[in-house]
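All I have is the shape, not the residue letters:
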């Protein structure tokens, strides 16, 4: 008999796509889902006597299962605190038929959880031991295909609007603002457009991007991020407040200042994925004459013609993706000069004299010599305390033994030689023993890694606050504690 402390969960979900298709589709709204599930509870009073928990994922796609409330619901299920899960239909739970089938056929039956989909007329208690699962699998497959087809239709509808020259982004780009009469139309923002014209003119006059950025900073002109913050768009409040070469280059390269809109430069790799991929230029959607041009074509061509030659004359190089040196003032990654005796400097120091970043300058070779000496000391300590390999081998054998016991335990349970309660309790103990042994192996392996070839193999980051003062963050927490 199911314990009374277990809860009945009403799971509700609505995605952004449901609103995009039609705001009049009330059947998929949170309100209508809640009403439907509450009516079901009233008709099935044996469920209504249990504790009811409502969990809502508002604005999350059903094509993947990385949703806050869904993950919380599964966590409660794994802890044995859930008696029943009720949804409006299978698509509210998820649109990936493989993952949905996994939960319905494996996870929930193992945990003794009843699953009900109201509109689909599905109750796991009624189909147990029958072929009802075949109908469920087929229905899930249809939902998955429907989702992919729906995605294509939404993309097609958006592409039609793009080709009509409608501006669909939530925020206008620098130099423009949304029209008060039509939110899908742009008008010139004269205050920002004046800065854009100045940047293009300086580029056409063969000023380097570095000189342009420095000039704008000296005049106290707000960056695009700061300007948007000033206009009330607070999502940009944590972005760098300094003009840089990259910011200038992005503006000079932007063809939208010629009065055209460009869409489809990047697309999602697959339905439900957040990853995007670049689209070749011939497949971009370009619509001319959608808004007033800030820059004439002649000035645009002149500015870009000189920008390429000048922009190649960089005298510093970035530390790259694996760079570990950071500025203690602004937090940006330090760059290495190309001198005979290279030094590390903050890239922001070049643009404004008054910034504290100008004091962040240190000889790279001298810093690395000190870091190698510190690493050498730790290496010697670790070698003196190195654990023999037989300890790790012993732990690995223990893990294999625990895994075999888990298999035997499951066979006993399937043959009904032990109760469900006994099965889960013993399985929990074995799982904890396996995790404990794995953690010990991982801990010993980290301590024995003393033959790393690069400084970055030991050190996660070095923050340079000023000459002769640095902060080191180690990759191994035990080393970090040793310094603290």
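Yep, that arrived. All values reported here derive from a predicted model rather than from experimental measurement.

use CA for all of it now, contacts and neighbours both
Will do.

most centrally placed residue in the protein?
Taking Cα atoms, centre = their mean, the centroid of the chain lies closest to residue 274, which sits 7.8 Å from it.

hang on, it is in a strand, isn't it?
No - per DSSP: H, G, I helix; E, B strand; the rest coil, residue 274 lies outside any strand segment and is coil.

the strands in the stretch 1-150 of the chain, which residues?
7-14, 51-58, 82-87, 114-117, 122-123 (DSSP state E, counting those that start in this stretch).

Looking at these, which is nearest to residue 136?
Closest of the strands of the stretch 1-150 of the chain to residue 136 is strand 122-123, at 8.2 Å (criterion: Cα to Cα).

Presented hereafter is structure B, for comparison with structure A:
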């Protein structure tokens, strides 16, 4: 200790910090309490003149990228302060390596006095070997405490995610937190109506950019502006202008968000450990996904439809307000490449064709095409017939439960399953009692081993048979519980005078064209219908999957 250092006046700054992420107690470690403690300490040490105040409220102590801390370093460089006072070492930081580097190397080099009140540490006096040993040990304890809290917090959040609780700090556009449970979501109708509009316009054939332009024209607040106007302090890194605008990327993020179907998807990113702040992408198989956690804004059918649209090549000509009905759907039947739309003019009249026009295609398909008007009329007629077939299938399924053969099969299987369950339970009990008989001397070793092998074989056979019969029973009863809501959707198009994009993309997956105006339509077939095809006559099943005209 230098006598002159002890007598000189120190230009001191207090540094305070609080972070829930580190497990800090709000009551005892509040910013105001820290300042009051430091103020009281300086009053009892007249050589300390408190001239600056630096604070980081809500910043973790495991790194030093904090605005208040960085401002304090600037104050040191400018010569405004030469003494730093904190409540304890944990307020300064919880990374024992970095804390040690500042206290033991940087501050002494710069002539900065460092005081941690509750740890009874003052760099002006604490220079003994015991102090030099104790200081890193305390920093190590603070670091370990932060790591332990981080593990517990992350584990607790993972449990909530698995249960379907919403744990993100930012609520998705279109929802708000339920007042009675902050981990549950409720529909925010004004924003939800915009979400429904976005999905509807995309299904109608508008591009993401066109939808964004429409929302800007309607003066619809962007998601971030809407939250701010609702009293939130939300911020975003995507905002470029002072007045936020809708962009195609904003629209696409909404269209791709499965949360609008009532399904909670969380945990897409994670932090490897408590010292790494930058999130890392988590494999999709490890995401936390739970269905039916909240009310849906968009039906699953519409969401899946839009997802298919986004995956489809939908080229749009300049000046065209909507996508052409057949964009991204028509393919060459020979090379299976996407066909282009071309225009020809004859006698001042325009004609449009879809064909395989790319120069690198083989000669077997180069140049052949099909008239767009002919394609529209043919596909429209085929879709109407398809809807009729689906309606027939729905009527047939509605009568399946009353067919005696179907009833007899289900009844027989149910009886066989019950009998198998009784037999399985019997052999499992015999198997479990064998060892007791052997232990009591009722069976010798050879008898015990032979009976054990025999009973175990019976258990395995019965278990396999039971699984097989249960699967058959589920298949038979599936028809009675079929969800035919798709058919109701398709029936709306029955009287449509023209073919539109929504009708086409809802029902058709691909259209293959061949020479001589031959086309092959592959329908966008719901999985629910596929499960039921084996209940229907083969002729009906075949024409519901694909159709050639």
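Structure received. Predicted model, so just to flag it, every value in this text is computed and none were measured.

related to what we said a few turns ago, which among the strands of the stretch 1-150 of structure 1 is found nearest to residue 302 of structure 1?
Once these are compared by Cα to Cα, strand 51-58 is nearest, at 49.2 Å.

for that closest one, the distance to its chain's centre please.
In terms of Cα atoms, centre = their mean, to the nearest Å, the centre of strand 51-58 of structure 1 is found 25 Å from the chain centre.

Next, the angle strand 82-87 makes with that strand.
40 degrees (axes from the mean of the first three to the mean of the last three Cα atoms, to 10 degrees).

Give me the buried positions along strand 51-58 of structure 1.
55-58 (16 or more other Cα atoms under 10 Å).

tell me the angle that strand makes with strand 7-14.
Using the same axes, to 10 degrees: strand 51-58 of structure 1 against strand 7-14 is 20 degrees.

Against which helices or strands is strand 51-58 of structure 1 packed?
Applying 3 or more Cα pairs under 8 Å, 6 or more residues apart in numbering; DSSP states H and E, we find strand 51-58 of structure 1 packed against strand 7-14, helix 68-78.

Include distance to residue 442 of structure 1 when you put these into CSV, please.
Putting those into CSV (distance: least, Cα to Cα, whole Å) gives the following:
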stretch, distance to residue 442 of structure 1
strand 7-14, 38
helix 68-78, 26
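
quick one, which of those is packed in tightest?
strand 7-14 (a mean of 23; mean count of other Cα atoms under 10 Å).

Please measure how far the first residue of stretch 179-194 of structure 2 sits from its last one.
By Cα to Cα, to the nearest Å, the extent of stretch 179-194 of structure 2 from end to end equals 22 Å.

which of the residues in that stretch are buried?
So, applying 16+ other Cα under 10 Å, buried residues of stretch 179-194 of structure 2: 184-187, 191-192, 194.

chain center to it: distance?
Using Cα atoms, centre = their mean, the offset of stretch 179-194 of structure 2 from its chain centre is 18 Å.

hmm, who's touching that stretch?
165-167, 173-178, 293-295, 297 (Cα atoms under 8 Å, 6 or more residues apart in numbering).

Need these in CSV (columns: distance to residue 344 of structure 2 and secondary structure).
Formatted as CSV, these follow (distance: Cα to Cα, whole Å; DSSP: H, G, I helix; E, B strand; the rest coil):
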residue, distance to residue 344 of structure 2, secondary structure
165, 58, coil
166, 56, coil
167, 58, coil
173, 46, coil
174, 46, coil
175, 50, strand
176, 53, strand
177, 56, strand
178, 59, strand
293, 54, coil
294, 52, coil
295, 50, coil
297, 44, coil
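
Now flag whichever of those is closest to residue 97 of structure 2.
For these, the nearest to residue 97 of structure 2 is residue 167 (31.7 Å; Cα to Cα).

show me the contacts for the closest one.
157, 160-161, 183.

preserved in structure 1, out of those?
Retained in structure 1: 161, 183, out of those (criterion both residues aligned by TM-score structural alignment, their matches' Cα atoms under 8 Å).

Mind picking the two most distant members of the contacts of residue 167 of structure 2?
The distance between the two most remote of the contacts of residue 167 of structure 2 (Cα to Cα) is 11.0 Å, for 157 and 183.

can you map out the helices along the stretch 101-250 of structure 1?
108-111, 124-127, 132-163, 190-204, 209-218, 224-230, 245-253 (DSSP state H, counting those that start in this stretch).

What span of structure 1 is the helix or strand where residue 379 of structure 2 lies aligned with?
Using DSSP states H and E, residue 379 of structure 2 falls within helix 372-400. Aligned using TM-score structural alignment, helix 372-400 of structure 2 spans no residues in structure 1.

tell me which residues in that helix are buried?
372, 375-376, 379-380, 382-384, 386-391, 393-394, 397, 400.
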